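>>> No letters, just coordinates:
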């Protein structure tokens, strides 16, 4: 098994205090997912050089947009309204996360089915390119194979050997965990002190299932 590389290599564009607008799926109410990740993080805790991601910062990266200093707030507000109107008319299927796998500089749970998340990402990319210009869209780091929907649960803060990583992954759950995603989030993302964080989060609800008629 391949090991992991340091996730926190220098990225000169991320100057102190700089924020990036990005679309995420966030999981504040996903209690089954929280329990699953707590189990897997406990299994990985003895792997040297792995930093566990706090529950409040769990996310699935969908699409980066632009640094706040390079776009006007009015442009982002218009983008948010347009994307909100689009996602209000679509509903994601039940998603499934797992099992844990290595991903170059992190351990994550792949999320299935991927096609609906790829279609959501394409919608956001096309809308952002139209409203703020493709040349200003910032690409968040991706898996080596391109966009593979996943929820990272731990970042490497140093080089980690394949043997150490394999020993930790063997103790993680082989099961898939169901997720019902009720909203898309627009966040103002920061990268500092070996952590991704955000204070601003606008939730854009997906369409909800139709109620079952009472006979």
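That came in fine, so what should we check first? Predicted model only: the values in this text are computed from it and were never measured.

>>> For the rest of this, base every contact and every neighbour count on C-alpha atoms.
OK.

>>> burial of residue 22, as a residue count?
Residues near residue 22, counting by other Cα atoms under 10 Å, number 22.

>>> do you know how far it is from residue 36?
Distance of residue 22 to residue 36, computed by Cα to Cα, to the nearest Å: 26 Å.

>>> adding another structure so you can compare the two:
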């Protein structure tokens, strides 16, 4: 199991270090695809997580907080709620009548900070990300929009909270042969997100439906 570049990871580190700009108590306007109404995804994730219950050094992602990152818009002390709502209006306008893409969650990947399910096809979310990023740039100006997510989309199911030897992770999950799950991406949500408690938590600002 490999990094996004294809090279096997030889070290896993904690995911919960403070990225630039982040601090305890700070919130961010962001767009995510959530899976609260996808029991088929919950079942798949639960199978993998059950295999990891004896593994120390990881926080298993609560099923209600499973998500795929689309695009950050900005911290709430830099982007006002009126601006965030204006982005919602534009995204809603641009996605009206758009056919929902279908994604497949298949296999497992171990990264330097997470255990995740790859999203296939690899570029399935590119158009959606471009719509949200374009709407944010139109409202805020391109120079205020945070960088897009790095690498291919993946659904994180466990986050490292300390240094872990990936050998132990591979031993528990690499032999699992689970059926892939395919779901349509029929909505995307604007969230006010924080990570104060070593998990991703949010309040929902709006949900935009596709199709």
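Thanks, I have the structure now. Please read these numbers as outputs of a predicted model, since none were measured by experiment.

>>> residues making contact with stretch 185-197 of structure 2?
24-34, 76, 88, 100-103, 200-211 (Cα atoms under 8 Å, 6 or more residues apart in numbering).

>>> sec struct for the residue nearest the centre of structure 2, please.
Against the mean C-alpha coordinate of structure 2, by Cα atoms, centre = their mean, the closest residue is residue 68 at 2.7 Å. Assigned with DSSP: H, G, I helix; E, B strand; the rest coil, residue 68 of structure 2 falls in the strand class.

>>> Quick one: map it onto structure 1.
Per TM-score structural alignment, the equivalent position to residue 68 of structure 2 in structure 1 is residue 60.

>>> And for residue 121 of structure 2?
For residue 121 of structure 2, the aligned residue in structure 1 is residue 113 (criterion: TM-score structural alignment).

>>> OK, contacts around that match?
Residues near residue 113 of structure 1 by Cα under 8 Å, 6+ apart: 95-96.

>>> Look up how far residue 204 of structure 1 lies from it.
21 Å.

>>> which stretches of structure 1 form helices?
Residue ranges of the helices in structure 1, as given by DSSP state H, are 31-44, 73-87, 114-128, 162-169.

>>> Not counting its own residues, what contacts stretch 126-139 of structure 1?
Counting by Cα under 8 Å, 6+ apart, stretch 126-139 of structure 1 makes contact with 63-67, 70-71, 75, 78-79, 82-83, all of which sit outside it.

>>> of these, closest to residue 11 of structure 1?
Nearest to residue 11 of structure 1, judged by Cα to Cα, of the contacts of stretch 126-139 of structure 1 is residue 67 at 13.7 Å.

>>> how many neighbours does the closest residue to that closest one other than its chain neighbours have?
Leaving aside its sequence neighbours, residue 67 of structure 1 sits nearest to residue 20 (Cα to Cα, 6 or more residues apart in numbering; 4.1 Å). For residue 20 of structure 1, the count of nearby residues is 21 (other Cα under 10 Å).

>>> Tell me which residues touch residue 20 of structure 1, please.
So residue 20 of structure 1 contacts 64-68, 187-190 (Cα under 8 Å, 6+ apart).

>>> So what does it match up with in structure 2?
So, by TM-score structural alignment, residue 20 of structure 1 is matched to residue 28.

>>> picking that back up, roughly how far does the match of residue 68 of structure 2 sit from residue 166 of structure 1?
Distance from residue 60 of structure 1 to residue 166 of structure 1, by Cα to Cα: 23 Å.
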